[in-house]
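Peer 1: pasted the sequence and its predicted model underneath.
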Amino acid sequence: MNTPPPAPAGVRRTDAAPVRIGALAPLTRPGWTEAGHHLLAGLELAARDVNDAGGIGGRPLELVVRDTAADPQRAAAAVEELARLGVTAVVGEYHSVVARAAATTADALGLPFLCSSAVLDALTDRPTPWVARLAPPQSRGWRVYADFLLGAGHRRIAVAAVPSVYWASGARILRDHLAPHGGDVVELDANALAPTQMCDALVDHGATALLLLVGHPEPAVSLVRAVRRDQRLAGLLMGAPAGQPEFASWAASLGEDGAAIPFLRYLPERLGPLGARVAAALRERLAEPPSFVAFEGYDTVTVLAEVLRSHGLERARIAGAWPRVEVEGTRGPIRFARTPGVGGWQGGGAPVQVVDRDPAEPDRLRIRHTG
């Protein structure tokens, strides 16, 4: 005798098939697994809440999760597989270059893709109705970061970078925004220079700030430790625009050395009632404070569920619904619009903060700038 699987929490069992949604996240190395698990926690919590509220027209919402491991080819293959499995849409992903591969594949297949966290502006090469994104585009967030640097008096900026479309795009945004204000960006190859050599180069260039456009834990941890121990660089500001210090593993790896390194975060100063409720549930699920990535995951499923309830399950109807979406998310209202330089539909309203960890209390985050 075959026993059917249990219905998702909160949904009364019916004979109706579940509404299946593909979910992409980096859950194994070399992916940023901590971000991936926060993203998945948000996706799963929202799916549970959707099912507790009756699902999609009484049908349970089911996530079909695939690990991208930060591999663009693996992500593209996962989207193709999910399309064959008949999912209604695909959500998720954190790494920009991986999300770009997923978006390109979804566009070619005519499969709706709502990207949660990746910020690269050119998520697709062309305007497409199939792709939408919640996270602010990189050009917005990194310009806010550049304004923070200018306000703090920094004009001579060094970036320690490894080859990547995402890092190169970030460096270009910074350079273009800083140049009219007398700012200058010097790029240093983190693959070619050992940490001590990087310190020598920073001294030679007279940099007052170093931005870590590199992966965590390495080479970020070694670079931070080398700079902190070099007395010649005692006044140097280190920054990590991509958000590496957001996660608990940063503080665990670096302790006090990881404090006072400003990064971008997409949360309001104070959460509203929905955000506060979700934050508490996420904290319980993760056993640690939720990052902005977890909230992005939650909002992704919340938005898509509303689209499915209002416009149905047909893929073309979902893709046509993005400009008509208006949903209350954990961090404020969510709407989509066309944005120059962004191929898909771009969500708006997410706040942008520059924050860092308090040197006196590294578990506490300080807001340094908002934009």
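Peer 2: Sure thing, it's come through.

Peer 1: every contact and neighbour count from this point should use C-alpha atoms.
Peer 2: OK.

Peer 1: residues touching V221, list them.
Peer 2: S253, L254 (CA atoms under 8 Å, 6 or more residues apart in numbering).

Peer 1: the one 4 residues further on too?
Peer 2: Residues touching R225, when contacts are defined by CA under 8 Å, 6+ apart, comprise L254, D257.

Peer 1: now name the helix or strand holding it.
Peer 2: Here R225, judged by DSSP states H and E, is contained in helix 220-229.

Peer 1: now that helix, how far from the chain's geometric center?
Peer 2: Here helix 220-229 is found 25 Å from its chain centre; the criterion is CA atoms, centre = their mean, to the nearest Å.

Peer 1: now stretch 283-296
Peer 2: Counting by CA atoms, centre = their mean, stretch 283-296 is centred 13 Å from the centre of its parent chain.

Peer 1: cool, stretch 122-138 as well?
Peer 2: Taking mean C-alpha positions (CA atoms, centre = their mean), stretch 122-138 and its chain are 13 Å apart.

Peer 1: in that stretch, what counts as buried?
Peer 2: Along stretch 122-138, the positions that meet the burial threshold by neighbour count (16 or more other CA atoms under 10 Å) are 122-124, 127-138.

Peer 1: which ones among those map onto strands?
Peer 2: In strands, defined here by DSSP state E, the members of the buried residues of stretch 122-138 are V131, A132, R133.

Peer 1: then this one, side by side with the first:
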Amino acid sequence: MHRITTVAIVALAAAALSCPARAEVLIGVAGPMTGKLEWTGTQLKRGAEVAVADINTAGGVLGEPVRLITVDDFCDPKQAVAAAQKLVADGVVFVVGHYCSGASIPASEVYEAAGILQISPSSTNPMLTEQGRANVFRVCSRDDAQGFEAGNYLADHWSDKKIAILHDNTTYGKGLADETRKQLNKRGTTEAIFEAYAPGNDDYSAEIAALQAADIAVLYLGGYHTEAALMVRAARDRGYSVQLISGDDTATEAFGLIAGPAAEGTLFTFVPDPRRNAEAAKVVERFRAENFEPDSWTLHSYGAAQTWAQAVEKAGSLELQAVIASLRGNQFDTVLGRMDFDNKGDLTVQSWVWYVWKGGEYVPLE
């Protein structure tokens, strides 16, 4: 009996060696998982996690399961390069990310050199795709289109008032401020103030006091929601009713939590809210059932992974050039709606919508 058992064990071990473990397809998600933008990083991570779970439930990609690796880039260019290098070393074939334009752009060079596809859910600076890297795509619109909308809105509604444009000197913030200023000036209106502020401070009362002393009626902010929230709160604390207008990073519950009641009336541009898409209804319901509101860029992260999986299936291959050709040559039905890409990796349809903070949430401006 002992001899039979031993032989059986040896046979089982040999069979195991001849049948290696099922292969996995590794992909990454990169964003600010800690720091002032941790809230947003969590949204990107959750979107990618749920997308991977759904992809695997449907059979994976090309019959293989997908595993997600998360890296933290702190929304910092140098850290983004380090995060990208880690994903390369881990063997990923695709990255959902990064969140910040200032992180996506330097990371894209790393991915290009390694032959890895990058689809950003949220990096809006035009330079990301203007570099001409064939491996780079995004499922959001660009800041030249966003700044065009903002500049026109300012000119249409406040050309007779003093306008200030402040930015945080980041790739995203200054880029958006520059595009807004460009269109505002084209419309024949010159801003009273165009200045940088230091991001990461806990108090912006001095900056707000200077705007009030200059009789600024409208503040356009090129930067992130944390500073925007602190500035509008400082203004309301002074009884200063300056109109705050900003960009797409303001589309997060975190802005309302930091600003509190001062958030009321803040205007900003954001892409059409995918939570309102019929195609996203079941996915949104899943998030909410887990007590997670998929606001901001959550569904864009999901959509980036969803688009990649569909492109791979249509290509019949994980090979980079085949997937790139698939992305450029097909349309994709996603939680973000139907989408397709131009030769730069941008969406063929650029769309920005005006929103207002009202009653503790952001809603489309009527």
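Peer 2: That came through fine. Predicted model, so just to flag it, every value in this text is computed and none were measured.

Peer 1: and after the helix holding R225 of structure 1, which helix or strand comes next?
Peer 2: With secondary structure assigned by DSSP H and E, helix 220-229 of structure 1 is succeeded by strand 237-239.

Peer 1: equivalent range in structure 2 for that next one?
Peer 2: With the alignment judged by TM-score structural alignment, the segment of structure 2 matched to strand 237-239 of structure 1 spans residues 243-245.

Peer 1: how about residues contacting that stretch?
Peer 2: The contact list for stretch 243-245 of structure 2, computed with CA under 8 Å, 6+ apart, reads A217, V218, L219, Y220, L221, V232, G265, T266, L267, F268.

Peer 1: how many residues are close by the alignment partner in structure 2 of V224 of structure 1?
Peer 2: Matched by TM-score structural alignment, V224 of structure 1 corresponds to V232 in structure 2. Under the neighbour criterion other CA atoms under 10 Å, V232 of structure 2 is assigned a count of 29.

Peer 1: contacting residues around V232 of structure 2?
Peer 2: When contacts are counted by CA under 8 Å, 6+ apart, V232 of structure 2 is found next to L244, A259, A262, A263.

Peer 1: between those residues, which is nearest K86 of structure 2?
Peer 2: Using CA to CA, A259 comes nearest to K86 of structure 2 of the contacts of V232 of structure 2, at 35.8 Å.

Peer 1: and that closest one, what pairs with it in structure 1?
Peer 2: In the superposition onto structure 1, A259 of structure 2 corresponds to L254 when matched by TM-score structural alignment.

Peer 1: ok, back up a step: the helix holding R225 of structure 1: average distance to aligned residues in structure 2?
Peer 2: Between helix 220-229 of structure 1 and the aligned residues of structure 2, the post-superposition mean distance stands at 2.5 Å (mean CA distance after the TM-score superposition for structure 1).

Peer 1: any buried residues in that helix, and which?
Peer 2: A220, V221, L223, V224, A226, V227, R228.

Peer 1: save the residues you listed as JSON lines, and put in distance to R366 of structure 1 too.
Peer 2: Written out in JSON lines, the entries for the buried residues of helix 220-229 of structure 1 read as follows (distance: CA to CA, whole Å):
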{"residue": "A220", "distance to R366 of structure 1": "21"}
{"residue": "V221", "distance to R366 of structure 1": "21"}
{"residue": "L223", "distance to R366 of structure 1": "23"}
{"residue": "V224", "distance to R366 of structure 1": "19"}
{"residue": "A226", "distance to R366 of structure 1": "24"}
{"residue": "V227", "distance to R366 of structure 1": "22"}
{"residue": "R228", "distance to R366 of structure 1": "20"}
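
Peer 1: list the contacts for the aligned residue in structure 2 for L111 of structure 1?
Peer 2: L111 of structure 1 maps onto I116 of structure 2 when the alignment is built from TM-score structural alignment. Residues in contact with I116 of structure 2, defined by CA under 8 Å, 6+ apart, are V88, V92, V93, F94, V95, N135, L320.

Peer 1: secondary structure element for the equivalent of K78 of structure 2 over in structure 1, which one?
Peer 2: Residue correspondence to structure 1 (TM-score structural alignment): K78 of structure 2 is matched to Q73. When elements are defined using DSSP H and E, Q73 of structure 1 is found to belong to helix 72-85.

Peer 1: where in structure 2 does whichever helix or strand comes after that helix fall?
Peer 2: Elements were assigned by DSSP H and E; along the chain past helix 72-85 of structure 1, the next helix or strand is strand 89-92. Against structure 2, the aligned range for strand 89-92 of structure 1 is residues 94-97 (TM-score structural alignment).

Peer 1: much appreciated, bye for now.
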